[in-house]
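In: I would like the atomic coordinates for the input below:
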Amino acid sequence: MVLSDEDVNRRKFLKATTAGGTAGLTALAGCSGGDGGDGGDGGDGGDGNDSSEDGSDGGDEAGNEGSNLPTYTYVNNAQSYNPPRHDAINLIASQFGDELGLDMEVDVLEWGTLFSRVSQEYNYSFATWHTFFVSEPVTELNNLFNSGNTDPGEGNYSGYENPDLDELMGNYLGEPDADTRIDQCHEIQQILMDDVPTMPITQMPQAAIFNSNQVSNWQADLANGFNSYWTMINLEMEGDTSTLKGYWPETLSTMNVLGHNDESKHVYQFNMMYDFLVQLNNNAEPDPEVSLATDWNRVDETTMEYTIRTDHSWHDGEDLTAEDVAFTYNYINDNEVPLYSTQSQYIDSAEVVDEETVRINMAEALGPFNLAVANLLPIIPEHMWADRDNPSQANIEEPVGSGPMMFDYWEQGSEFGMVKFDDHFAPVSFEERFWRVIPEASTVWENLINGELNYEPFGRIDRQLDQNQDNENIGTQFQTAPTFWMFTPNERQEGLGDVQMRKALVEAIPRTAIVDQILFGFPERGFNIVSPAFGPLHTEDVTEYEESIDAARSRLEEAGYTWNDDGAIQAPE
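Out: Predicted coordinates:
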């Protein structure tokens, strides 16, 4: 039996939930095709190791017999890490199994393992996470969807290939004229939203959640929202509060600014410990007042020159010089640091022109160089790094940067702390900042309300936020963000290279139920890979997808798919 669209959004959701809220959706892990089971008792919150929480292998129900497509694995974070996303993934997997007849299993993993399995190993069928923390969209789109990036670890984990799109993205990246890039970006969006190698499920807001008695003046930037450099240097502390007190649901894994895996928990720390040639203000504009470079000039299509502050120092007291800047760019490029491969592909060399000027020679023309490279490469001290031969594997115990915050301590598995660097040109107003590891959202909110914490850097959009946002001690601030929860199929797996299958899967995703019932109406339904937050680079003129099981099944039928008596889908022969 095929449920009506209304039933999909109401009956299915209610069937999956329990008195404890959306936690009951964990039972949907291990969904099977046809009328296959919900299974399990709601799970224990996920320990990050079980492949399906009811212990099944996701493929032994009678409803799966006769399907000529493989078992698909939807990787999921543990419920304790991000409960709403965990529940949304289980709901989507249930839709694919029960309503489209796919043979589904859900693999619950610790977040770092999940991230590596998808982004480095390409070992998955479907993935969903919060993505697109960037200031320049096409640089990231080129990394994610360029046909030349499909080998493991190169960036294109979807496996999507389109030579025409490759050419268009290359033209955009080499185009110096901003108005021309706008038209090119619109065409890029139209191609991607028609082929749907990835689909925004929800357009997530940037959220500042804080104790209003202790912290104020929250300003976001485009890429990192309310965790940005711009946010931190503009915060104002209230009363006698001098410590910014945050949390994260899991521990940091490294102090190596060149050796982390680009998870937000590391980015938000290193963005304060290190300087960058260019920093952005809250209008996504390069701002020389708060940047290491006080001026810059495009000499020609492939050459940039930067004027560097000559009165700045490293946290250990050594002078920061133009030589350090040139060293950084050459060192990252020469050592092929994987974390910055997207940026280093545009770097040929860097050279010191004089004591305050550095010239960057590009390997190929890059129009938005400041947004795509200069804003993203951390400047590192030559005297600390020159003798390290394998920088991405270096064991760094006490990092030395030049940013507005200095390393103080790291109690692995427990807490990380930084202190104010008094001599920074863009100082923060607080004396120290710590992040405490707190997995449970209820504990976070208790601490936020009583002042043991005073901000929520993880930005959870969940039931706890809905219930506590009106508390007299809590302040919230939201704005349109470039970020979204993505749904990405792995086109390397049988059946998922079919664009009609991908479009049907998108139509089967209950985006409205996820927004309204799991995320309490805070985000918008996803519809475009380039958010309105990017201003004129965004276009409304893209393919939109009906949210309908009937539409999904009709599309599959028109493409030659059928279902056997058990409800299992049959691919066209």
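In: rest of the way, CA atoms for contacts and neighbours
Out: OK.
In: list the buried residues of stretch 108-120.
Out: By 16 or more other C-alpha atoms under 10 Å, the buried positions in stretch 108-120 come out as 108-111, 114-115, 117-120.
In: need the residues you listed in TSV with distance to Ala322 and secondary structure, can you?
Out: Listed next are the buried residues of stretch 108-120 as TSV, based on distance: C-alpha to C-alpha, whole Å; DSSP: H, G, I helix; E, B strand; the rest coil:
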residue	distance to Ala322	secondary structure
Val108	47	strand
Leu109	44	strand
Glu110	41	coil
Trp111	38	helix
Leu114	39	helix
Phe115	36	helix
Arg117	39	helix
Val118	38	helix
Ser119	35	helix
Gln120	34	helix
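In: TSV for these, including distance to Ser402?
Out: Below are the buried residues of stretch 108-120 laid out as TSV (distance: C-alpha to C-alpha, whole Å):
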residue	distance to Ser402
Val108	39
Leu109	36
Glu110	33
Trp111	30
Leu114	32
Phe115	29
Arg117	33
Val118	33
Ser119	30
Gln120	31
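In: who touches the spatially most central residue of the chain in this structure?
Out: Central residue of the chain (C-alpha atoms, centre = their mean): Thr131, 2.7 Å from the mean position. By C-alpha atoms under 8 Å, 6 or more residues apart in numbering, the residues touching Thr131 are 483-486.
In: the strands in the stretch 351-500 of the chain, which residues?
Out: For the stretch 351-500 of the chain, the strands defined by DSSP state E, counting those that start in this stretch occupy 357-362, 405-411, 415-420, 432-437, 474-479, 484-489.
In: figure out which of those strands is closest to Pro286.
Out: strand 357-362 (17.1 Å; C-alpha to C-alpha).
In: so which elements touch that closest one?
Out: On a contact count with 3 or more C-alpha pairs under 8 Å, 6 or more residues apart in numbering; DSSP states H and E, strand 357-362 meets strand 303-308, helix 322-334, strand 347-354.
In: which one of those lies nearest to Gly246?
Out: Here helix 322-334 is closest among the helices and strands packed on strand 357-362 (C-alpha to C-alpha), at 30.4 Å.
In: report the next helix or strand after the closest one in sequence order.
Out: Going down the chain from helix 322-334, the next helix or strand is helix 341-344, by DSSP states H and E.
In: measure how far that following helix is from the centre of its chain, please.
Out: Put simply, helix 341-344 sits 18 Å off its chain's centre (C-alpha atoms, centre = their mean, to the nearest Å).
In: run this one through as well so I can compare:
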Amino acid sequence: MVSQDHEDTRERIDEREISRRNYLATAIAGTAGLTALAGCSNSSSDSNGDSKAKDKKAKVPEGVPKTVETKYWHDWSNIDAEKPPLQYTAMAGAALDPIPVEYSSEDDPWMREHALMFKRAAKGIGVSAKLNDRPLNQLYAQSWNTPGLQAVISMSTHGPDPQRGLDPNPLLMRRHKDNPSNYDNYFHPKLNELLSKQREVTGDNKKRQQLVSEAQRIFAEDVGAIIGIFPDVITAVNRKKWNGYVKTPGNGPTGDSFQWSEVNLQPQTGEKTYVKGVTTSMNSLNLPWAAGGAEEKRLKFIYDGLFDATPNLDVVPALATNAKYTDDTTVELDLRKGVKWHDGKPFTAEDVKFTVDLYKKHSSTSQVSFYEPIKSTEVLGTHKVRFNLKYPDAAFMTQRVVRSVIIPKHKWESVDNPAQHNPQQPIGTGPFTFKNWDQGSRFEVEKNDDHWMFKDGWRKKHLGDQAATGPGLEGVIWVNVGNVDSMLGALQQGKIHAIGGTLSNSQADRAAGTGGIEKVVSENFAPLDAKLMFSCPLIRDKEFRVAFAKAVDKKGFVKDVLQGRATIPTGENPISPLTPWNTDDTKDYGHDVDGARTILKKAGYTWDSNDNLQFPNGKAWKAFVERVQNENTHKRREELGQADFS
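Out: From the prediction side, this is the model:
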């Protein structure tokens, strides 16, 4: 990634970045000089440095605890830990400790500014925010784990995997109590019930849509997270050398989650191998047991799934040409005939059965969403299979079959430990065959001429006006350039043909200053999600959640930093308007810092002489303790009949 010092130097000579600089300057100035606030953890002190002073301030009604700690408030089926990794304690009358906020500047070019927006929002209501910029792989490994987040707020942009646009479950089901990806320990009983119901509705999209819409309304009204924006995907490509880039939502024309550009591109010069510059490298050639990220996406160029997704988010045939439910838990699939593995062996139903059985037996890490609901697989013929599901699964014929990856039985059946296997020559049926891999620097594949995606008619049917005709490219190379500055230089010098990732507006504009290089923008169905840690007593207070949501200036961020390149959802709704599952009649609390302060004041929060927000005290503290209990954490003060403490 580009260092901030270098970025700031470039900004001083780029007039297009004036608004962004003003945003940064305002955010930094607004948070400069904040003292370490007193209050909430056992080791902190008050603004005078006297920890005993807090005890004198506290006015606790009889029978009410003086402190409320971060803890597991429910029995979690997926959590074995005794307590959450976050330590944050609420104390009657004490000033709030700084709120830990985690992000990764590797996630998007403007994530630092987004984090500063949250810091400024917190300051607006009298709270200090402590920002922690972590390496992206560390954020995944240590923060987004089953026991829960390590920070009060942890933000990230969801990846553009097709499954997130095809079905609401990849985003909504994270808020289900039994989901292992429920990193924020969020549990809303009514929402949980709706999510359980909708995921089993098969064959009746209208009924399912009603349930999914109600789930969105509940989540947004409850402020289950801060869903800031759906950021546009911005990148830069060389159109002088290549024609046929496909503007795919979420992925853009150069991402790795879809292969439509690569099978559609037509060379305009003598160069026939397409080179993408990237900043992330692959760790192995084992797709089914990949840890996610670069290796999983790029290796899918070699393998096929049962179905695919178009840029319009339609499910289309891949290795399976047809599928039907024979009852709520039985699916029969017709498989494509005449398909061969890259080594010439025929693809059959036996490969599908073997694949599912192997994934289940050895717990494939990257394929859980595909095989998890499958109880057993039956071979009904050379090119026909039956899946017997454990339960009715509404997402099986969208999210799961598109997510699937089928591997060759004849190559994997002799592997003793699939999780530790690293194939020297990955064999698939996909549109590209493996050529070479230099770990950390280069990955190369070659065109599979026999693949259906290289047929002009196939692409015309599914790409419409974006389809290009011709012989196509001969291969694709991913080159790890190291950082964005180097990547932009390589693009301008013609050493690479496209940026295989996202850029900021200014970065893409600078690249487009060179002949033949163009900025390309696509819309996105993957939200930027600021997760809130619901085991934390502060977050459990809905009055605080609503106030904080009102303090976040999403529109200002999109205007000043992203120059309008994003979609702002109606309230805290993770389901994009690009998908048919979105409902726009969700609660939107709007941006109003004064209104946020009024909410906190009525809930009994106070401010000291330095404008530091303090937890409620006396009778207001008793009301706070009542609001954070399991039966009340999703209710407003008025619903509980609590007084106006202002």
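In: looking at the strands of the stretch 351-500 of the first structure, which is buried most?
Out: Compared across these, strand 484-489 shows the largest average neighbour count, a mean of 24 (mean count of other C-alpha atoms under 10 Å).
In: which position in the first structure aligns with Val246 of the second structure?
Out: Matched across to the first structure, Val246 of the second structure falls on Gln219, judged by TM-score structural alignment.
In: give me every residue that touches its match.
Out: Gln219 of the first structure neighbours (C-alpha under 8 Å, 6+ apart): 226, 230-231, 234-235, 282.
In: among the residues you listed, which ones are in helices?
Out: Residues from the contacts of Gln219 of the first structure lying in helices, with DSSP state H as the criterion: 230-231, 234.
In: what's the distance between Ile92 of the first structure and Asn528 of the first structure?
Out: Remark: distance between Ile92 of the first structure and Asn528 of the first structure (C-alpha to C-alpha, to the nearest Å) = 19 Å.
In: looking at these two, which one has more neighbours?
Out: The neighbour count for Ile92 of the first structure versus Asn528, taken as other C-alpha atoms under 10 Å, is higher for Asn528 (26 against 22).
In: pretty sure the more buried one contacts Ile201?
Out: No - counting by C-alpha atoms under 8 Å, Asn528 of the first structure sits too far from Ile201 to count as a contact (9.4 Å).
In: how much space separates Glu350 of the second structure from Pro288 of the second structure?
Out: Separation of Glu350 of the second structure from Pro288 of the second structure (C-alpha to C-alpha): 18 Å.
In: quick one, which of the two is more surrounded?
Out: Set side by side, Glu350 of the second structure and Pro288 show more neighbours around Pro288, with 24 against 20, by other C-alpha under 10 Å.
In: how about that one, what's its partner in the first structure?
Out: Aligned by TM-score structural alignment, Pro288 of the second structure pairs with Leu258 of the first structure.
In: what's the answer for Gly500 of the second structure, then?
Out: Using TM-score structural alignment, Gly500 of the second structure pairs with Pro457 in the first structure.
In: same check on Val445 of the second structure?
Out: Val445 of the second structure maps onto Met418 in the first structure, by TM-score structural alignment.
In: just Lys300 of the second structure next, same as before
Out: Aligned partner of Lys300 of the second structure by TM-score structural alignment: Asn271.
In: mind telling me what element its match is part of?
Out: Asn271 of the first structure belongs to helix 264-273, assigned by DSSP H and E.
In: cool, Arg20 of the second structure as well?
Out: For Arg20 of the second structure, the host element (DSSP H and E) is helix 18-31.
In: with Ala36 of the second structure as the reference, measure out to the corresponding residue of the second structure for Ile518 of the first structure.
Out: Using TM-score structural alignment, the partner of Ile518 of the first structure in the second structure is Val561. Distance of Val561 of the second structure to Ala36 of the second structure, computed by C-alpha to C-alpha: 28 Å.
In: neighbour-wise, which of those two wins?
Out: With neighbours defined as other C-alpha under 10 Å, Val561 of the second structure and Ala36 compare such that Val561 has more, 23 against 16.
In: just checking, the more buried one touches Asn22?
Out: No - with contact defined as C-alpha under 8 Å, Val561 of the second structure does not reach Asn22; the gap is 9.2 Å.
In: let me see the ranges of the strands in the stretch 501-646 of the second structure.
Out: 517-522, 528-532, 566-567, 606-607, 613-614.
In: which one of those lies closest to Ile13 of the second structure?
Out: strand 517-522 (19.8 Å).
In: residues touching that closest one, excluding its own?
Out: 232-240, 247-253, 491-492, 508-509, 511-512.
In: filter these down to the buried ones.
Out: 232-239, 247-253, 491-492, 508-509, 511-512.
In: return the subset of the residues you listed lying in strands.
Out: Using DSSP state E, the subset of these located in strands is 233-238.
In: in stretch 417-436 of the second structure, what counts as buried?
Out: 418-419, 426-434.
In: quick one: those as JSON lines, columns for distance to Phe354 of the second structure too.
Out: Compiled in JSON lines, those are given as follows (distance: C-alpha to C-alpha, whole Å):
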{"residue": "Pro418", "distance to Phe354 of the second structure": "13"}
{"residue": "Ala419", "distance to Phe354 of the second structure": "16"}
{"residue": "Pro426", "distance to Phe354 of the second structure": "17"}
{"residue": "Ile427", "distance to Phe354 of the second structure": "15"}
{"residue": "Gly428", "distance to Phe354 of the second structure": "14"}
{"residue": "Thr429", "distance to Phe354 of the second structure": "15"}
{"residue": "Gly430", "distance to Phe354 of the second structure": "18"}
{"residue": "Pro431", "distance to Phe354 of the second structure": "22"}
{"residue": "Phe432", "distance to Phe354 of the second structure": "22"}
{"residue": "Thr433", "distance to Phe354 of the second structure": "22"}
{"residue": "Phe434", "distance to Phe354 of the second structure": "22"}
